[in-house]
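A.B. asks: Quick one, structure for this:
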Amino acid sequence: MAKRIGIFCIVLSFALYALLLAVPFLPAGSSGKAGAAAALVIAGEVAFWIGGLLLGREVIKKYRRFLSPAAWAKRKSAETQGEKEQT
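C.D. replies: Model (predicted):
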């Protein structure tokens, strides 16, 4: 049960960040938009970390490795080296 709640919290955090794209179109003043953006970011971070705590350290490490730009570069260089060795 905790694993499902953790996954839900992480998915919710992505949805909250996606809602940031709608903030400029809100019928509010600049201060209202800034407040809404800040609230969405804070809520997204809280949801992510609660989900991370529920899922555990291993899942968060795997997630960070998957989304790390440094890991992308390492994967890309490993793929290109594998292609060079095949030819």
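
A.B. asks: all contacts plus neighbour counts: C-alpha atoms, from now on.
C.D. replies: Will do.

A.B. asks: Show me what the lengthiest helix in the chain is packed up against.
C.D. replies: Longest helix in the chain by number of residues (criterion: DSSP state H): helix 30-55. On a contact count with 3 or more Cα pairs under 8 Å, 6 or more residues apart in numbering; DSSP states H and E, helix 30-55 meets helix 2-19.

A.B. asks: ok, back up a step: which of the residues in the longest helix of the chain are buried?
C.D. replies: 33, 36-37, 40-41, 43-45, 47-52, 54-55 (16 or more other Cα atoms under 10 Å).

A.B. asks: want to put them side by side, so please do this one too:
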Amino acid sequence: MKKVIGYFLFVLSFMSWAAIASLPFLNLSIEKSAAITTALIVGGEIAFVLSIALLGKEFLGKIKTFLNRFNFFRKEK
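C.D. replies: Model (predicted):
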């Protein structure tokens, strides 16, 4: 059950960024858009951290391996 919740939170963290991208198409004031964007960013980051905590070091290693393909964590010499 812990892994299911972890994967759900991981997907939810990326869905929050997709929701941010859809905000300009809604008829909202600037203030409401800013408040919703802030809440979605904070909520998405919290969901991501909780998912990593629930899924463990192995899952974090898989994410780092995937991102290393794009040289995100390459050390400069």
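
A.B. asks: biggest separation within the buried residues of helix 30-55 of structure 1, which pair?
C.D. replies: Farthest apart among these by Cα to Cα are 33 and 55. That separation is 32.5 Å.

A.B. asks: so how much does the longest helix of structure 1 differ from structure 2 once superposed?
C.D. replies: Here the mean offset of helix 30-55 of structure 1 against structure 2 after fitting is 0.7 Å, by mean Cα distance after the TM-score superposition for structure 1.

A.B. asks: centre of the chain versus whichever helix or strand comes after that helix, how much separation?
C.D. replies: Sequence-wise, the next helix or strand downstream of helix 30-55 of structure 1 (DSSP states H and E) is helix 57-67. Centroid separation for helix 57-67 of structure 1 versus its chain: 11 Å, with Cα atoms, centre = their mean, to the nearest Å.

A.B. asks: again, but for stretch 30-40 of structure 2
C.D. replies: On Cα atoms, centre = their mean, the centre of stretch 30-40 of structure 2 falls 17 Å from the chain's centre.

A.B. asks: what's the closest non-adjacent residue to the spatially most central residue of structure 1?
C.D. replies: Within structure 1, one residue has its C-alpha closest to the average C-alpha position: by Cα atoms, centre = their mean, that is residue 14, at 5.7 Å. Distance criterion Cα to Cα, 6 or more residues apart in numbering; nearest residue to residue 14 of structure 1, sequence neighbours excluded, is residue 44 at 7.0 Å.
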